[in-house]
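1. here is a sequence with its predicted model. Questions after.
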Amino acid sequence: MAQKHQRDVSTSPCPNPACREPVEPGDLFCGACGYDLTSAPLPDEAQGRAPAEPGGGAGPAPVSWPQAQAGGGPDASVSTQHPGDLPGVDSHGARLSAESGDFVLPSPGGGAPAGGRPEAPAGPVREAHAADPAAVRADLPQDPRAAGPGGSPQPGEALCVACRAGRVDSDGYCENCGHAQPRERDHVERDLGAVAAVSDRGLRHHRNEDAFAVSTAAAGDGTPAVIAVVCDGVSSAARPDEASAAASSAAEAALLAALPRGTHPQQAMHEAIVTAAQAVDDLVGSVSAAGEPGPVRNAPACTIVGAVALGGLLAVGWVGDSRAYWVPDDRTGPAARLTEDDSWAAQMVAAGLMSEAEAYADERAHAITGWLGADAYELEPHTVSFKPDRPGTVVVCTDGLWNYAEGVEEMARAVPADASARPLHAARVLVGHALDGGGHDNVTVAVLPFAPPVAGAESACAAT
């Protein structure tokens, strides 16, 4: 997940020591593990008490043990009684035969029947729980997973996937057990044949803050165009999931409007990024999807990378550290990274202060220096265009993937050999590669097969 350089973070870790995912002020449950934040014990300092020092303070009051009664000497007889000496009932409820010397327990009615012993039942006694479970369990503690008053779902309402008993509230949490429910964006796939994309929440984050858009269009001369846009929400900003969704949708719409007018793909990509930036800026002061007013600090932000294949031309644009790679079908040819990160690590390498291995091993490596958002320093969309002379695959992805295949050769090895023929399968394989590597971040991949046009079939844009 991208992180802004020197951002103000107002979250705190989950009190559950097995989780420690960040939670925001006002949350009732942890989004990752469902921990009830309202029952979390406060530290001693928060309760106005000085923290207890190890080994210090007064210990518990001494226990006053009763004194043993004086015995009658070593020769005194001791009265003993064995379990078999007491009357009882067998497994069917029938009274066991009493022997001489048995004492008699009072009957439930208040006294023993004549003769000194309670009478055995005339027939076998059925156990209470066999006839009426409620009669036995009514006074026992109830299963906390059972839905309480007002928590039972009504017909048509969502049922909790964890306890299968509680109603899911509008915030996506179970009112009964507090478990976070799967969100629609936790795993998303789309296959258009000419391009495919897969986005997954990953294994550590409680929501997916990535987004993508894939489309097909036609240029002014009728040449088919294929579009792929991928955005990564900045985790340290407010509403990162909404920022990535707004940016990807706005960029896609701008490209679909510009390409049919005959706009050059590289120019169309530049305009699309500017439009996406404005869509993210507009989230400031707006009302979030949860009904909360927009923040005044930590404005929504995201990265963006996009690719357009039109005729024999491949146009790529980006802001941030999301990347695009070129992997030829013939693996004897070289693969290439088509983008340069807007990040601290990239700046260190460009300035010659560190090697690439040293820079990306630093904890500041993923601090980005460029993003879409109202508090961005300056919007500088990067755009480039290429004319590949052989068929291949364009991989457009967030750092959730390339963190597990940073080098060009590593990425080329991770891309299936039949990626051009099966783009959706290739996208799934690449997402699986990231999850198998640890899945510490959201991961989104778009796979765009590219084939150069046959001689004499280039579009007007590709010939310029």
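-> Perfect, I can see it now.
2. from here on, contacts and neighbour counts on C-alpha atoms
-> Fine.
3. residue boundaries of the helices in the stretch 101-250 of the chain?
-> 128-131, 133-137, 240-258 (DSSP state H, counting those that start in this stretch).
4. what's the shortest one packed up against?
-> In terms of contacts (3 or more CA pairs under 8 Å, 6 or more residues apart in numbering; DSSP states H and E), helix 128-131 is packed against helix 133-137.
5. pick the most buried one from the helices of the stretch 101-250 of the chain.
-> Highest mean neighbour count of these: helix 240-258, a mean of 24 (counted as mean count of other CA atoms under 10 Å).
6. which helices and strands sit right next to that one?
-> strand 210-218, strand 224-233, helix 265-281, strand 301-310.
7. single out the most deeply packed of these.
-> strand 301-310 (a mean of 30).
8. next SSE downstream of that one?
-> strand 313-319 (DSSP states H and E).
9. dump the helices and strands packed on helix 240-258 into TSV; add distance to V168 as well.
-> Below are the helices and strands packed on helix 240-258 laid out as TSV (distance: least, CA to CA, whole Å):
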stretch	distance to V168
strand 210-218	24
strand 224-233	26
helix 265-281	30
strand 301-310	29
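10. nearest approach to P334 belongs to which of those?
-> Across the helices and strands packed on helix 240-258, P334 has its closest neighbour in strand 301-310 (19.5 Å, CA to CA).
11. now the angle from the closest one to helix 240-258?
-> Strand 301-310 runs at 30 degrees relative to helix 240-258, counting by axes from the mean of the first three to the mean of the last three CA atoms, to 10 degrees.
12. okay, now the one to match up with it:
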Amino acid sequence: MARTHQLAACPRCAEPLDASDLYCGGCGYDLSAVPGPPAGPPPPAPDWPQARETDGTGRPAPVLRASDLPATVSDTSARPEQPTLPEGVRLPEEAGAPAEPGVRAGGGPRYVSDDRPAEHPEPPDSDYALAAPPPVPPTPPTPPGAGAHVPAQSAAAPVPPRPEAAPEGAQGAPGPNAPAPDAPVPDAPAPGAPVPGTPLPNASPGAPAAGAPASAPETAPDPRLSPPPPEPGPVCARCGAGRVDADGYCERCGHAQPRPRDHMERELSTLAAVSDRGLRHHRNEDAFAVAATALPDGATAAVAVVCDGVSSATRPDAASLAAAQTAEAALMASLPRGTRPEQAMREAIEQAAEAVNALADEPVLPPEEPGQNAPACTLVAAIVTEELLVVGWVGDSRVYWVPADRSATPYRLTEDDSWAAQMVAARLLSEEEAYADERAHAITGWLGADAYELEPHTAAFRPEAPGSVVVCTDGLWNYAESAEAMAALLPADSGSRPLDAARTLVRYALDSGGHDNITVAVVPYPAPGEPVRLEAR
């Protein structure tokens, strides 16, 4: 049977209720969940103790006595057994008893025997004095054979004895973290040993105390583990700040750096040469060699060799360099021995051809790689003495004679080994028509293993007046084919300043488009005085 609520209003929304309502008509609250009135008479009110009158000391009397509180011992006969203290250590029996030296009165634990709590008078000032450690009695000697041996205690570091365990439940009993009663006593330090926590004797200020964990000593870093400093390298020729990596690019601005052969200059007292990559080619496939030596009669001989690598061949730059160096070395070996200049020139060209042929025996690409052929190049050279001018060539590189007196007629001293030259020699085309054809620069003679037949050309001249000899590749003469055009470009002081004259010609070719590699050597005639040998080429 449902229990009625006996409520006048809903406890949730205060809606008026009837005695027969089971749910609130306003919020639907379940009125059966409301607890009913307790059965029986109400419990009596607690009889709280009344405060006593003051005892005349000016302090209010305690509301509760110690006997009124549960678990409070007020009968001295019911005291638990007190723990045994070491000899020489005692506790004051009452609040007014004198304390041990160095111990504040009332500071130790005490059992209360009257109805008042123990008094704790405050010291005159607000500071509390630290309690001095109690004296420790000497440890009796351990009989032989009884347990483990404990070393004798040092007078400087006494070890207090382990207190006996207090009865369970008594005040002052050891807590759960207290050591077990049968735990072994740690060995005392040997006589003279440092006590943990005390400064070491003769230690410097700030040194760690005895027993403290020592910090790792500060040591210098191992140089073997440190990365080596970056080695100094070449500086970027474009930005002037970045370093150049192994691939030839600036690590800062990213520009490709010029290769050593992209622009070369050499100057001797008797001649000079300049070579440049140009503006369209990715590398310089030209090469040159200049030198000077003395003939057996004491006259001076100046030598200039210029080579142009065939771009359609494999490794044309290696071919031109090998030919130039070999021809120059052959001339410098034969001329001082008294070999006639014309013969020395032919022998030098033949030796240069052999050096280029040898490159074909050193393939760079795998044999199955298509497009591999023999390295090849052209060669032109000049020997200038005090009375003689000898030239030699294979290919389409040229030698021009430009007299110092510009009113005199200049000459081209070589004939090209090319399709255009053959057309002009056969009188099939005029010179203008032949060199306007797209096949004009197809060479018919070169140095290389795949050459049809080596036919070195040589010629000797005896100019009657001083002048300059211009030895160059087609990268220059493409912009000044005729001797008159070349003479117009050559500076008038080329006889005394050959390097400036060579630079001027190279600059002209670059300004004209620089479609090919450009190399030019300027040799004054007659060769002057003392010979100077080029040591580093």
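-> Arrived safely. It should be emphasised that the depicted structure is a prediction, and the values quoted were computed from it without experimental measurement.
13. mind checking the TM-score on these two?
-> After superposition, the two chains reach a TM-score (TM-score structural alignment, normalised by the length of structure 1) of 0.61; 299 aligned residues with a CA RMSD of 2.5 Å.
14. look up how far R167 of structure 1 lies from D389 of structure 1.
-> The gap separating D389 of structure 1 from R167 of structure 1 is 57 Å, by CA to CA, to the nearest Å.
15. I meant to write D330 of structure 1 there.
-> Applying CA to CA to D330 of structure 1 and R167 of structure 1 gives a distance of 54 Å.
16. ok, those two, which is more surrounded?
-> R167 (25 against 12; other CA atoms under 10 Å).
17. you'd agree the more buried one is up against E157?
-> Yes: the pair R167 of structure 1 / E157 is scored as a contact, 7.0 Å apart, by CA atoms under 8 Å.
18. name the helix or strand for P453 of structure 1, please.
-> Using DSSP H and E, P453 of structure 1 sits within no helix or strand.
19. with T458 of structure 2 instead?
-> Going by DSSP H and E, T458 of structure 2 is in strand 457-461.
20. look up the counterpart of that strand in structure 1, residue range please.
-> Alignment of strand 457-461 of structure 2 against structure 1: residues 382-386, by TM-score structural alignment.
21. and stretch 408-426 of structure 2, by the same measure?
-> Mapping stretch 408-426 of structure 2 onto structure 1 (TM-score structural alignment) gives residues 333-351.
22. what's the end-to-end length of the matching stretch?
-> This stretch, stretch 333-351 of structure 1, spans 30 Å end to end (CA to CA).
23. buried residues, it. List them.
-> Within stretch 333-351 of structure 1, the residues that count as buried by 16 or more other CA atoms under 10 Å are 335-349.
24. list of residues touching that stretch?
-> With contact meaning CA atoms under 8 Å, 6 or more residues apart in numbering, stretch 333-351 of structure 1 is reached by 316-328, 354-356, 359-360, 362, 364-370, 408-409, 412.
25. can you tell me which of these are buried?
-> Those of those that meet the buried threshold are 316-328, 359-360, 365-370, 408, 412, by 16+ other CA under 10 Å.
26. who are the contact partners of A299 of structure 2?
-> Residues near A299 of structure 2 by CA under 8 Å, 6+ apart: 385-386, 529.
27. take those and map them onto structure 1. Which survive?
-> Contacts conserved in structure 1 for those, counting by both residues aligned by TM-score structural alignment, their matches' CA atoms under 8 Å: 385-386.
28. T378 of structure 2: which of the contacts of A299 of structure 2 is nearest?
-> Using CA to CA, the contacts of A299 of structure 2 come closest to T378 of structure 2 at T385, 24.0 Å.
29. which position in structure 1 aligns with the closest one?
-> Here T385 of structure 2 is matched to L310 in structure 1, going by TM-score structural alignment.
30. mind listing what P524 of structure 2 touches?
-> Taking CA under 8 Å, 6+ apart as the contact definition, P524 of structure 2 lies against 270-271, 466-469, 494-496, 498.
31. just put those residues in TSV and tack on distance to C377 of structure 2.
-> Shown next, in TSV, are these (distance: CA to CA, whole Å):
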residue	distance to C377 of structure 2
T270	27
L271	23
P466	32
G467	29
S468	25
V469	22
S494	28
G495	29
S496	31
P498	26
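32. now those residues: which count as buried?
-> For those, a burial check counting by 16+ other CA under 10 Å picks out 270-271, 466-469, 494-495, 498.
33. keep only those of these that are in strands.
-> 467-469 (DSSP state E).
34. just confirm R413 of structure 1 is within a helix.
-> Yes: counting by DSSP: H, G, I helix; E, B strand; the rest coil, R413 of structure 1 is part of a helix.
35. now which residue in structure 2 aligns to it?
-> Checking TM-score structural alignment: R413 of structure 1 goes with A488.
36. swap in V280 of structure 1?
-> Match for V280 of structure 1 (TM-score structural alignment): V356.
37. closest to S12 of structure 1 out of the helices and strands packed on helix 240-258 of structure 1?
-> Across those, closest to S12 of structure 1 is strand 224-233 (CA to CA), at 19.2 Å.
38. and the angle for that closest one with strand 301-310?
-> 170 degrees.
39. show me what strand 224-233 of structure 1 is packed up against.
-> Against strand 224-233 of structure 1 (3+ CA pairs under 8 Å, 6+ apart) you get strand 210-218, helix 240-258, strand 301-310, strand 392-397, strand 443-450.
40. so where is the last one in structure 2?
-> It refers to strand 443-450 of structure 1. Using TM-score structural alignment, strand 443-450 of structure 1 pairs with 518-525 in structure 2.
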